[in-house]
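[1] 3D model of this:
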Amino acid sequence: MTAFSTLLGTQPILPIIQANSTEAGVAIATAMHKAGIHLVEVVLRTPASIDALIAIKKALPELCVGAGTITDPSLLTKSINAGSDFIVTPAVSPRLLDALTQSPIPVVPGVSNTADILLAKEFGFTEQKLFPASLCGGEQFLKAVSSVFADIRFCPTGGINEQNYQSYLALSNVIAVGGTWIAQSQWVHNKQFEKVTQACLQVLNNH
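    So this is what the prediction gives:
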């Protein structure tokens, strides 16, 4: 199976889309794509999120679109059936990991401590999401586990912003950072989608 990092390529950020409507989802994704973003994550936190994911895939077929906030096997199935290109979870459990191993698309399981990292590793996952990064040790935690779990690479998410994302990206065990700061809810509410494009460009140009 293709690894998540292969889908990501050199893109330093996993942009997170939280959409309250399909229209908003497509508008956010379009603004990101305009900046040169080729891969995004739609978090399943609103009733419109699955429909938004499907609409984004239809409007921007060249965009790689993943489903996030997958917390149980039924959501996993729903996301795969909706055409997701990859799966991201906020946490792990033996039951969820068991289902994730059957996934035909790349998976990034969410971990928050060393026990989670080891558990996900035992199920064969070497690319993991550290969440919520800022609350479970951040950069210091990632530095501390880099020698113990030398084969694990992370996508820290949660509390990442324009002030600290570059110091995370400087770590050797970080493949990308997950972030919502490039699509702030206020911008979306005010339909200021050019600000989303600008924020994405800033990240891509500074990498």
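[2] switch to C-alpha atoms for all contacts and neighbour counts from now on
    Fine.
[3] Going by neighbour count, list what's buried in stretch 186-200.
    Val188, Gln192, Phe193, Glu194, Lys195, Val196, Thr197, Gln198, Ala199, Cys200 (16 or more other Cα atoms under 10 Å).
[4] Which of those residues fall within helices?
    Members of the buried residues of stretch 186-200 lying in helices (criterion: DSSP state H): Val188, Phe193, Glu194, Lys195, Val196, Thr197, Gln198, Ala199, Cys200.
[5] so who does the closest residue to Asp72 other than its chain neighbours touch?
    For Asp72, ignoring the flanking residues on the chain, the nearest one in space by Cα to Cα, 6 or more residues apart in numbering is Leu96 at 5.8 Å. Contact analysis of Leu96 by Cα atoms under 8 Å, 6 or more residues apart in numbering lists Thr71, Asp72, Pro73.
[6] and the first one, how many residues sit next to it?
    If I follow you right, that is Thr71. By the measure other Cα atoms under 10 Å, the count of residues near Thr71 is 18.
[7] Now do the SS call for it.
    coil (DSSP: H, G, I helix; E, B strand; the rest coil).
[8] Could you also give me the structure for this second sequence? I'd like to compare it with the first:
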Amino acid sequence: MKTHSDFQSSQDTAISALRAAGVLPVVTVDSAAQGVAIARALAQGGLGTIEIALRTPAARDAIAAIKQELPEVIVGAGTVRVPEDIERARSAGADFLVTPGTTAALAEALVESRIPATPAAATPSELLELAARGFRIAKLFPVGALGGLKLIRLLQGPLPDLLLAPSGGITEAETPEYLAQPNVVCVGGSWMVPRDWLAAGKHDEVAAAAARARRLVDAAALA
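    Model (predicted):
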């Protein structure tokens, strides 16, 4: 029987995984083989936790293939939009879930699933709703359009116990300042996996960008 403590344990797992990741690559794939190649390049650069967006027909097959061929990589399913996506992600082997926004029905399903999850919100009211349901980490999306660092800092006062994983419009150059905020555990981004690089198979560039991101995370941890 699932209990409230199971849900809180899953939140602990989500927080620990994203805090250790620091930077979460958000990847859109066209095939399972492409997903494996990208995950391998990211892991080579030091980013061993990734999010595969459920935006293409290949996404679930890519999650399953990565988990089979690179079991050490922690793979999340992103763009989880409806409760049915939760079971689809679970069956593919996803380690955690990330949403682009959170309806009441989706929030309830995430709590019931007990899968480590980071639901998204865009306003203080939405963040309060998530906190009231017991979520202790939320994705702030799309942070670049919402006010960026200024909003992150303003939220610290009224929501000191809610950790954030901002995503949407963050650049490599901005990452250190985001990671320096006490309420930020991780930033999501796609600057290390641009679609033109992926289409051209530029995996060396992906690995190099991942290595730069890893250095930023490590530097933030020492600051």
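[9] tell me which of the contacts of Leu96 of structure 1 is nearest to Thr157 of structure 1?
    Looking at the contacts of Leu96 of structure 1 and their distance to Thr157 of structure 1, the nearest is Thr71, at 16.2 Å (Cα to Cα).
[10] residue in structure 2 matching that closest one?
    Taking TM-score structural alignment, the alignment pairs Thr71 of structure 1 with Arg81 from structure 2.
[11] Trp181 of structure 1 now?
    With TM-score structural alignment as the criterion, Trp181 of structure 1 matches Trp191.
[12] What of Ser84 of structure 1?
    Checking with TM-score structural alignment, Ser84 of structure 1 has Ala94 as its match.
[13] Tell me who's in contact with that match.
    Ile63, Ala64, Val75, Gly76, Ala77 are the contacts of Ala94 of structure 2 under Cα under 8 Å, 6+ apart.
[14] Just give me the closest of those to Tyr178 of structure 2.
    Among the contacts of Ala94 of structure 2, and counting by Cα to Cα, the member closest to Tyr178 of structure 2 is Gly76, at 21.4 Å.
[15] The closest one - how many residues pack around it?
    Neighbours around Gly76 of structure 2, by other Cα under 10 Å: 25.
[16] List the buried residues for stretch 140-151 of structure 2?
    Leu140, Phe141, Pro142, Val143, Gly144, Leu146, Gly148, Leu149.
[17] Now check structure 2 for the residue matching the residue nearest to Asp72 of structure 1.
    Using TM-score structural alignment, Leu96 of structure 1 pairs with Leu106 in structure 2.
[18] looking at it, Leu171 of structure 1 is touching Lys143, isn't it?
    Yes: using Cα atoms under 8 Å, Leu171 of structure 1 is in contact with Lys143, at 7.4 Å.
[19] Could I get the full set of strands for structure 2?
    23-27, 49-53, 74-78, 96-98, 117-118, 120-121, 137-140, 163-164, 187-189 (DSSP state E).
[20] Which elements pack onto the last one?
    Applying 3 or more Cα pairs under 8 Å, 6 or more residues apart in numbering; DSSP states H and E, one finds that strand 187-189 of structure 2 contacts strand 23-27, helix 175-179.
[21] Mean neighbour count, the ones you listed: which tops it?
    strand 23-27 (a mean of 26; mean count of other Cα atoms under 10 Å).
[22] Which part of structure 1 matches it?
    Mapped onto structure 1 using TM-score structural alignment, strand 23-27 of structure 2 covers residues 13-17.
[23] chain center to that stretch: distance?
    Here stretch 13-17 of structure 1 is found 6 Å from its chain centre; the criterion is Cα atoms, centre = their mean, to the nearest Å.
[24] That stretch vs structure 2, average distance?
    Comparison of stretch 13-17 of structure 1 with structure 2 after fitting gives an average deviation of 1.0 Å (mean Cα distance after the TM-score superposition for structure 1).
[25] got a list of contacts for that stretch?
    25, 28-29, 39-43, 176-180, 182-183, 203.
[26] Tell me the most packed of those residues, by neighbour count.
    Ala29 (33 neighbours).
[27] So which of the contacts of Ala94 of structure 2 is the closest to Leu18 of structure 2?
    For these, the nearest to Leu18 of structure 2 is Gly76 (10.4 Å; Cα to Cα).
[28] What separation is there between the nearest residue to Ala32 of structure 2 once chain neighbours are set aside and Arg88 of structure 2?
    In space, Ala32 of structure 2 comes closest to Ala62 once its chain neighbours are excluded; the distance is 3.8 Å by Cα to Cα, 6+ apart. The gap separating Ala62 of structure 2 from Arg88 of structure 2 is 13 Å, by Cα to Cα, to the nearest Å.
[29] out of these two, which sits in the more crowded spot?
    For Ala62 of structure 2 versus Arg88, neighbours defined as other Cα under 10 Å are more numerous around Ala62 (26 against 15).
[30] And the more buried one, what's its match in structure 1?
    Match for Ala62 of structure 2 (TM-score structural alignment): Ala52.
[31] Identify the residues contacting its match.
    Ala52 of structure 1 neighbours (Cα under 8 Å, 6+ apart): Ala19, Ser21, Thr22, Glu23, Ala24, Gly25, Val26, Val42.
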